[in-house]
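> got a predicted structure plus its sequence, pasted below:
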Amino acid sequence: MIKINQIKLPVTHSDEALKKKIIKMLKLNAKTGFTYRILKKSLDARKKPELFYTYSVAVEIEDTKNSEEAIVKRAASSSVLIYKEKEYRIPAHGNIPLDRRPVIAGAGPAGLFCAYILAEAGFRPIVIERGSRVEKRTCDVQKFWESGILNPKSNVQFGEGGAGTFSDGKLNTSVKDPSGRNRLVLETFVRFGADPSILYDNKPHIGTDVLSEVIVNMRGFLVDKGVTFVFDTCVNNLDIVSKKLLSVYTDSDSNNNSEIKTDVCVLALGHSARDTFDMLYNKGFDMECKSFAVGFRVEHPQRMIDESQYGIQKKIILPPSPYKVTSNFPNGRGVYSFCMCPGGYVVNSSSTENHTVVNGMSYHDRNSKNANSAIIVSVSPKDFGADDALAGVRYQEKLETENYKRGNGLIPQQLFGDFCDDRLTTAYGDFDSCTKGNTVFAKLNGLMNADMEQSFKLGMEHFGHLIHGFDRKDAILSGMETRTSSPLRIKRDESFESNISGVYPCGEGAGYAGGITSAAIDGIKVAEAIIKKYRPDFK
């Protein structure tokens, strides 16, 4: 195939215009047959209000008279080159016989993709998920948003699909992976029902409504491949002798302390599995606390963001615009946007009684009136007041319990101008909040320490210079976003094993990922490590 980079066309272009551009750049005869596939598509808004799409495409030429090399040479452009797509391949089995099925703790992206690769290699893993299957989980979450009645075992954080199920479903990642794992993740989502555009959009997303359907379809496939799913069941203990795993114990409403004998357990935990972190810490796992970030969800009118990012457009229909902002200050604090949701909702994402935490979510169409993003401030172990592995967890819990008190269980909100003046908000400004879960006006001042709070204010002011109106006085703050990433890391060696033989820390909760795609990729890597070491030898 031939790859063409930097094909630039107005956003209003037709498919025919793209074909003509390919013909021109390859200097093809108009009668030469070819097919093409979009590899990457991004929006260029640097010269707004003139907007362009920039493409990379892979082209298959039907011309048998000229080789691809000859066509590339004739094109004489650095944007035209020979292209060979990296095809993902599952590694060969290792030599050690595995006569007991592997167990995966967690059915988030890391756990599901680890199960996917292991199943394709014939290992038939058992997936233990503390929350409910996505159909029941969706009902539990909706009930919580409407009534405030929390199910601690099935909620926005816990359940099939992980915390990302009730999010924007963003799939872009900074992970550079030449092995083809990134492409495999996207192709797998498409295979089970996602829009094919995620294969080439520069900032792909699925949306919580579509992602739920994809997960159900993926589960059905895995069951047909011999994977066993056990929902509403928590891994609550491990039998370890001489630093080697012998069994996994689980706890559910119907069966307490059920034993599963196994030699391999993948800890594909979410970053909210605090009771599991406690158990692992007490079992002697090598763990460390790490830096993360906390802050507030900030809402703006989506129209304001669109006009800032696109310029004023009267006739062109464009998708709701995302943004990404970041600042660094002399005090060493980083302030930046996280999990930005165009046309989204602020959601109550609590998973523990008497704790309140928020996140952002959007549906596939991103059709709410507001944009929201977490504007977060970096925190490090020195802010926790301790440096043991669970210090960050305790810090999160402290913020979330105080946040709960501020809102009495509801999402506490304050306008940015009132936050700066340390004043209680009594009414919204020129726009209302878009939330899933009930809200109440409350003061958010003092949740973060003075240094962090000042950094947040300075960050908002700086972002106002980048996006006009970002620091408007009626921007809506919702408290608090505390679970941006895991507050700890469960250490592992180059073979992906922990200091306990047979136990593989994996994904976001273990401290090795920061989103749906990166967690899925890490799940694939762990599966590969298991496949390279073992061969399935069970009935």
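Good, I have the coordinates.

> make it CA atoms for all contacts and neighbour counts henceforth
Fine.

> contacts for stretch 437-449, please.
With contact meaning C-alpha atoms under 8 Å, 6 or more residues apart in numbering, stretch 437-449 is reached by 144-146, 148, 295, 347-348, 399, 402-403, 406-407, 410-414, 419, 422-426, 453, 479.

> okay, pairing it with this:
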Amino acid sequence: MIRINQLKLPIDHTREDLAHKISKELKIPEHNIKKIQIVKQSVDARKKDHILYIYTVDVSADKENQIIKKLKNPQISSAPLNKYCLPEYGSQTLAFPPVIIGDGPAGLFCGLILAREGYCPIILERGEAADVRRKKAEAFWMGEKLDLNSNVQFGEGGAGTFSDGKLNTLVKDPVQRNRKVLELLVEFGADPSVLYVNKPHIGTDVLGNIVSSMRQEIIRLGGEVRFSSQVTDFHIEKGRLTALEINGAEQLNLEAAVLAIGHSARDTFEVLEKRGVPMEQKSFAVGLRIQHPQTMIDISQYGPGNSKILGPASYKVTYQSRGGRGVYSFCMCPGGYVINASSEEGRLAVNGMSYHARDGKNANSAIIVTVTPEDFEGTGPLAGVAFQRKLEAAAFSYGKGKIPIQLYGDFQANKESREFGDIAPEFKGAYTFSNLKEMLPPYIGEAFIEGMEDFGRKIQSFNRKDAILAGVESRTSSPVRIPRNEFYESQIKGLFPCGEGAGYAGGITSAAMDGLRIAEEICRRYRPLK
């Protein structure tokens, strides 16, 4: 096929316009074009009165090599042929099926690949199925008691199930794992456009159905998915993992375990530390969620009226504070909600969530500030966990169990808010006015304000006084890393740290890609069970 880069068209173009443009670029009649495959679609919004789609497309036509040679255009070449492939099976024999601890993106995609290759994996998930945990989360938001094992953080699909379902990643991908992840998501129900749009998303409502369908496929192929099955201990003999304890009672013997716990599995981190599994402190970021009217973001990013074609706009802003800390937006949710994402009693954390339609009134994102081990109290591997817990306990206290909120102008003035401005709040979970500036460490609050003022120069009115803040956003990434060698194995033999909780991913797509990476290593070592 022929690949064409930098193909530019107006945002209101038709499929016929695209074919005509390709015909013009290749200098061939349209009837000679056999197939058009969109590889990438992005938006050039630098000129608000002339916004363009920019495409990369692969085109099938007669005499492709002759066309490329004749044109001598650096933007036109042969389409690359590289495709995702699994390695040849290894020679070792497994006495037990591989076990995957955690059913988030890393564990789920690892399990799906292994199931399709005949390894009959067992996935252990402390939470419940996606539809059940959704009901639990909604009940919690309405005031019922928090379920410590089935909530926004724990359960089928992981924390990403309650998010915007964003699929973009900055991970370099020479072996096409990213493409494979997207193809699998489409296979199980995602819109095919996620294969090529620049910033694809699924939406929390659709994502739950997709992960459930993937689970059913794993089971159909001979795998197991066990819910309400928390790993409570690790049996290690002579430096090798030999068995897992489940729910404090059952023992499951094994030879290979994929440690795909999420970034909030703090009690599991504690067990790992107790059993001598090497872990390290890791930098991460904390901050607050901010809400703006979605129409304000749309006009700033696209100009008036264009969001009707392009959909709700997103943004990404970054700043380096005078003190050297990074301040940046994270997990931006167009047309979304700020949600109570707590998973521990007496502690409160927030996150953002959008449905597929992204039709909420507000845009929200986390504005977060980097923290490093130098900010933590203590030197142990779980000092970052303690740092998070301290902030979350303060958030719970300041909000009296509800989400503590404050207007940005009052945050600057260091006083509790009393009433909303022109922005109507969009929350999942009860909320109350408080003083978030007082709640945060001074160095975080000062860097936050610096960043906000800079962002106000990049996006008009971003630093408006009535922007609604909510805290605390503390679960941006794992506070620990569980080291692994070049074969993705811990110092403890048979244990394969994987995904976001182990410190090797930062979002749905990168976690799923890491799950594929571990599945490849298991295939490389062992024969399938059937």
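Ah, there it is. Predicted model only: the values in this text are computed from it and were never measured.

> quick TM-score on the pair, please.
The TM-score (TM-score structural alignment, normalised by the length of structure 2) is 0.98; 530 aligned residues with a C-alpha RMSD of 1.1 Å.

> out of the contacts of stretch 437-449 of structure 1, which sit inside helices?
Taking DSSP state H as the definition of helices, the contacts of stretch 437-449 of structure 1 contribute 144-146, 399, 402-403, 406-407, 419, 453.

> how about residue 517 of structure 1, what's its match in structure 2?
Aligned counterpart of residue 517 of structure 1 in structure 2: residue 509 (TM-score structural alignment).

> ok, for that match, nearest residue in space, not its chain neighbours?
Nearest non-adjacent residue to residue 509 of structure 2, counting by C-alpha to C-alpha, 6 or more residues apart in numbering: residue 167, 5.3 Å away.

> and residue 100 of structure 1, by the same measure?
Closest to residue 100 of structure 1 by C-alpha to C-alpha, 6+ apart is residue 262, at 5.3 Å.

> related to what we said a few turns ago, list only those of the ones in helices among the contacts of stretch 437-449 of structure 1 flagged as buried.
Among these, those buried by neighbour count (16 or more other C-alpha atoms under 10 Å) are 144-145, 399, 402-403, 406-407, 419, 453.

> and those as JSON lines, adding distance to residue 97 of structure 1?
Shown next, in JSON lines, are those (distance: C-alpha to C-alpha, whole Å):
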{"residue": "144", "distance to residue 97 of structure 1": "46"}
{"residue": "145", "distance to residue 97 of structure 1": "48"}
{"residue": "399", "distance to residue 97 of structure 1": "47"}
{"residue": "402", "distance to residue 97 of structure 1": "51"}
{"residue": "403", "distance to residue 97 of structure 1": "51"}
{"residue": "406", "distance to residue 97 of structure 1": "56"}
{"residue": "407", "distance to residue 97 of structure 1": "55"}
{"residue": "419", "distance to residue 97 of structure 1": "61"}
{"residue": "453", "distance to residue 97 of structure 1": "55"}
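
> ok, back up a step: what residues are up against the residue nearest to residue 100 of structure 1?
For residue 262 of structure 1, the contact set (C-alpha under 8 Å, 6+ apart) comprises 100-103, 245-248.

> one step back: now distance to residue 378 of structure 1 too, for the ones in helices among the contacts of stretch 437-449 of structure 1, in CSV please.
Shown next, in CSV, are these (distance: C-alpha to C-alpha, whole Å):
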residue, distance to residue 378 of structure 1
144, 30
145, 29
146, 32
399, 14
402, 19
403, 18
406, 22
407, 24
419, 19
453, 11
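
> from those, which two are the most distant?
Farthest pair in those (C-alpha to C-alpha) is 146 and 453. Separation: 31.3 Å.

> ok, which stretches of the stretch 1-150 of structure 1 are helices?
Applying DSSP state H, counting those that start in this stretch to the stretch 1-150 of structure 1 gives helices spanning 15-26, 68-75, 109-120, 134-147.

> out of the ones you listed, which gets nearest to residue 190 of structure 1?
Closest approach to residue 190 of structure 1 among the helices of the stretch 1-150 of structure 1 is made by helix 109-120 (13.9 Å; C-alpha to C-alpha).

> ok, back up a step: and the residue nearest to residue 100 of structure 1? What does it align with in structure 2?
For residue 262 of structure 1, the residue aligned by TM-score structural alignment is residue 254.

> secondary structure element for the match of residue 517 of structure 1?
Residue 509 of structure 2 belongs to helix 508-525 when assigned by DSSP states H and E.

> average distance between that helix and structure 1?
In the superposition with structure 1, the average deviation recorded for helix 508-525 of structure 2 is 0.6 Å (mean C-alpha distance after the TM-score superposition for structure 1).

> packing partners of that helix?
Packing contacts for helix 508-525 of structure 2, counted by 3 or more C-alpha pairs under 8 Å, 6 or more residues apart in numbering; DSSP states H and E, involve helix 105-116, helix 177-187.

> now do the same for residue 87 of structure 2: its match in structure 1.
Under the alignment (TM-score structural alignment), residue 87 of structure 2 maps onto residue 91 of structure 1.
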